[in-house]
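Colleague: here are the coordinates; sequence isn't available:
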């Protein structure tokens, strides 16, 4: 019903309510130029889900994530995409940031197709390529899982090569590393090219007693912006869910997105699309107990360098929407 309501509202706007559109509040979204969130945001724009929910989405692409955060912190943008651990750290430091879930897509560890490895224990003595650095949350979860399941200290018993996602992709496919930990969309492409998933971060997290349905990535806004624009948080949520529903059910919508997906084959396209769909979180509030367990693990493994002063879950971190 919500999707039908949105379509009717779009039709009304197109038929002549231009003055209303001009009065809409804007949400300026600072995003990574090649980021996967652009697939959802572009769908919101193309389908008119922003206008249907009473706001105008303005997309502001930047070259790197650091630039998006500078724009957000400097007031040149109203929204960025980040994980809630980072958002909790900022909130604990006194910033009025709130988190609206966007995706639960996480990566995993893949090995070459001809690898004999059947578990993380088989990578002892080998080389692992890792995107995101030593504090990458997927890497931390895999470290905790290896220690719990096999008594294996991955930092001590493997050689780690930290590099940008494209390089991890290249070296993994080239067989230069025995295992690869990469961002989810690169892993989709690696699996489509024949690499085999040894362990997913979701499975590792579940084994550690964490809830894999807890969304890690989300839209981050300032409470002051939300207060100045009543209803904008709910409107963003509804537009996001409308786009997710469409992306989850309509293959044709993906044809328009394919150029920005940077895939090299039909197999990569299908794998990336399907993994995006698998990463759509349930439309329900984040469970605080689940989130707190995750935060405690990140604090234990990453320390203050990762979580800052956020040793407990800050009140008001997760946006309240219907």
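Modeller: The structure has been received and is ready for your questions. Here the structure is a predicted model, which is why all the values come from computation and not from measurement. Numbering: from 1, shown residues only.
Colleague: Could you use CA atoms for every contact and neighbour count after this?
Modeller: Will do.
Colleague: pretty sure residue 57 is in a helix, no?
Modeller: No. Judged by DSSP: H, G, I helix; E, B strand; the rest coil, residue 57 forms no part of a helix; its state is strand.
Colleague: Tell me, how many residues neighbour it?
Modeller: If you count neighbours by other C-alpha atoms under 10 Å, residue 57 ends up with 22.
Colleague: Could you report the separation of the spatially most central residue of the chain from residue 100?
Modeller: Compute the mean C-alpha point of the chain, and by C-alpha atoms, centre = their mean the closest residue is residue 217, 3.8 Å away. Separation of residue 217 from residue 100 (C-alpha to C-alpha, to the nearest Å): 9 Å.
Colleague: wait, what's in contact with the residue nearest to the centre of the chain?
Modeller: 81-84, 101-104 (C-alpha atoms under 8 Å, 6 or more residues apart in numbering).
Colleague: Recalculate using a threshold of 6 Å.
Modeller: For residue 217, the contacting residues are 82-83, 102-103, by C-alpha atoms under 6 Å, 6 or more residues apart in numbering.
Colleague: Quick check: end-to-end length of stretch 203-216?
Modeller: Terminal residues of stretch 203-216 are spaced 15 Å apart (C-alpha to C-alpha).
Colleague: From the chain's centroid, how far away is it?
Modeller: Its chain's C-alpha centre and that of stretch 203-216 lie 15 Å apart, by C-alpha atoms, centre = their mean, to the nearest Å.
Colleague: Just the ones in strands from the contacts of residue 217, please.
Modeller: In strands, defined here by DSSP state E, the members of the contacts of residue 217 are 82-83, 102-103.
Colleague: follow-up on the earlier one: quick check: the closest residue to the residue nearest to the centre of the chain other than its chain neighbours vs residue 306, distance?
Modeller: Distance criterion C-alpha to C-alpha, 6 or more residues apart in numbering; nearest residue to residue 217, sequence neighbours excluded, is residue 83 at 4.2 Å. Distance, residue 83 to residue 306, by C-alpha to C-alpha: 12 Å.
Colleague: ok, and here's another one to check against it:
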């Protein structure tokens, strides 16, 4: 009896200190850009405790750049990062056991200023084009492949490229320093809100190349060992991500809650960002490996080993499949 009373007393003491006596939930550490749009989804997961509902605790670690996130991931300081599946394919071809979970299919376009005399791509010959993400930016490579195939035009040779960080390309485009610009989708949405318009939509260019624009380009990256050793954790994260997407796809009130962290300067920007995110939500189905293989083939033709290393073909196991956890 005294032992029982002692145990009950200890339990009461623990509860009074706010100690969780339930089984510990697995902590899943994700490193992402501090101000990246993925934080809108992660915020939704945390706010509605979708992580806890699926048996884990999501720990969001903000970093200054994508390179820092990759260092944390490869060094074991993070369990999840955000990248494109072409990078995952390259890593798998090099022997790294990384796996891609779809997050977004959002892509931008080639935008020109309001009142631009350029009405079609050939009009940009001799012009200055700003490109965020560097010479291996996926949208730029798709556009180059499109102009070569459909117009017989070498856009790289017939234009001057200005490479820079997304905010710099954004400012240069708005100031009139550029004749056209390719930027990450959320900056492109803000640019359109100011009056710039798409000369070419990258999704349309991809479709003209025989690619499926429904193929998600961006996603969460985890290690294959985590998928094999803690399949419930990875599946729980994937399901929490999907549930957050469902909320963001249909609930305007959820966006009002997120508005402050979206850094929208106007109602037009806010609406454009919301619409752009929603348009980028991928269908709730596994990535089509045939469509992905076709995209990789096209990207290798333009970007070569600089982009894809030894990944000439789609490595098996690139995409997460909850039906095949191993």
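Modeller: Good, I have the coordinates. What you see is a predicted model; the values in this text were computed from it and never measured.
Colleague: before we move on, the earlier item: out of the contacts of residue 217 of the first structure, who has the most neighbours?
Modeller: When neighbours are taken as other C-alpha under 10 Å, the top entry among those is residue 102 (26 neighbours).
Colleague: which residues sit in contact with it?
Modeller: Listed by C-alpha under 6 Å, 6+ apart, the contact partners of residue 102 of the first structure are 217-218.
Colleague: again, only using 7 Å
Modeller: By C-alpha atoms under 7 Å, 6 or more residues apart in numbering, the contact set of residue 102 of the first structure is 215, 217-219.
Colleague: can you check residue 159 of the second structure too?
Modeller: For residue 159 of the second structure, the contacting residues are 125-129, by C-alpha under 7 Å, 6+ apart.
Colleague: got TSV for the residues you listed, with neighbour count too?
Modeller: Formatted as TSV, the contacts of residue 159 of the second structure follow (neighbours: other C-alpha atoms under 10 Å):
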residue	neighbour count
125	17
126	13
127	16
128	17
129	25
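Colleague: Against residue 320 of the second structure, how distant is residue 221 of the second structure?
Modeller: 9 Å.
Colleague: which residues in the stretch 201-326 of the second structure form helices?
Modeller: Assigned helices in the stretch 201-326 of the second structure, in chain order: 202-208, 224-229, 231-250, 252-262, 267-279, 289-308 (criterion: DSSP state H, counting those that start in this stretch).
Colleague: could you dump those to CSV with distance to residue 49 of the second structure?
Modeller: Listed next are those as CSV, based on distance: least, C-alpha to C-alpha, whole Å:
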stretch, distance to residue 49 of the second structure
helix 202-208, 34
helix 224-229, 22
helix 231-250, 9
helix 252-262, 14
helix 267-279, 21
helix 289-308, 32
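Colleague: As TSV, those with distance to residue 138 of the second structure and mean neighbour count would be great.
Modeller: Formatted as TSV, those follow (distance: least, C-alpha to C-alpha, whole Å; neighbours: other C-alpha atoms under 10 Å):
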stretch	distance to residue 138 of the second structure	mean neighbour count
helix 202-208	10	19
helix 224-229	25	16
helix 231-250	24	19
helix 252-262	24	14
helix 267-279	18	18
helix 289-308	8	18
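Colleague: Residue 190 of the first structure is in what secondary structure piece?
Modeller: Assessed by DSSP states H and E, residue 190 of the first structure sits inside helix 184-192.
Colleague: residues in the second structure matched by that helix, start to end?
Modeller: Per TM-score structural alignment, the counterpart of helix 184-192 of the first structure in the second structure is residues 185-193.
Colleague: any residues touching that stretch, and which ones?
Modeller: Contact with stretch 185-193 of the second structure is made by 106-108, 166, 170, 268-269, 272-273, 276, as judged by C-alpha under 7 Å, 6+ apart.
Colleague: returning to that earlier point: what about the second structure, which of the contacts of residue 217 of the first structure hold up?
Modeller: Counting by both residues aligned by TM-score structural alignment, their matches' C-alpha atoms under 6 Å, the contacts of residue 217 of the first structure that remain in contact in the second structure are 82-83, 102-103.
Colleague: Which of those sits closest to residue 153 of the first structure?
Modeller: Among those, residue 83 lies closest to residue 153 of the first structure (C-alpha to C-alpha), at 25.7 Å.
Colleague: if I pick the closest one, what's in contact with it?
Modeller: Residues counted as contacts of residue 83 of the first structure (C-alpha under 7 Å, 6+ apart) are 216-218.
Colleague: what do you get if the cut-off is 10 Å, keeping everything else the same?
Modeller: Counting by C-alpha atoms under 10 Å, 6 or more residues apart in numbering, residue 83 of the first structure makes contact with 99, 101-104, 137, 215-220.
Colleague: Mind listing the shared neighbours of residue 217 and residue 100 of the first structure?
Modeller: Jointly contacting residue 217 of the first structure and residue 100 under the rule C-alpha under 10 Å, 6+ apart are 81-82, 84.
Colleague: in the first structure, what residues pair with stretch 145-155 of the second structure?
Modeller: Using TM-score structural alignment, stretch 145-155 of the second structure lines up with residues 144-154 of the first structure.
Colleague: list the buried ones in that stretch?
Modeller: For stretch 144-154 of the first structure, burial by neighbour count (16 or more other C-alpha atoms under 10 Å) applies to 144-146, 152-154.
Colleague: how big's the offset between the helix or strand hosting residue 143 of the second structure and the first structure?
Modeller: Residue 143 of the second structure belongs to helix 138-151 when assigned by DSSP H and E. On superposition with the first structure, the mean distance recorded for helix 138-151 of the second structure (mean C-alpha distance after the TM-score superposition for the first structure) is 0.8 Å.
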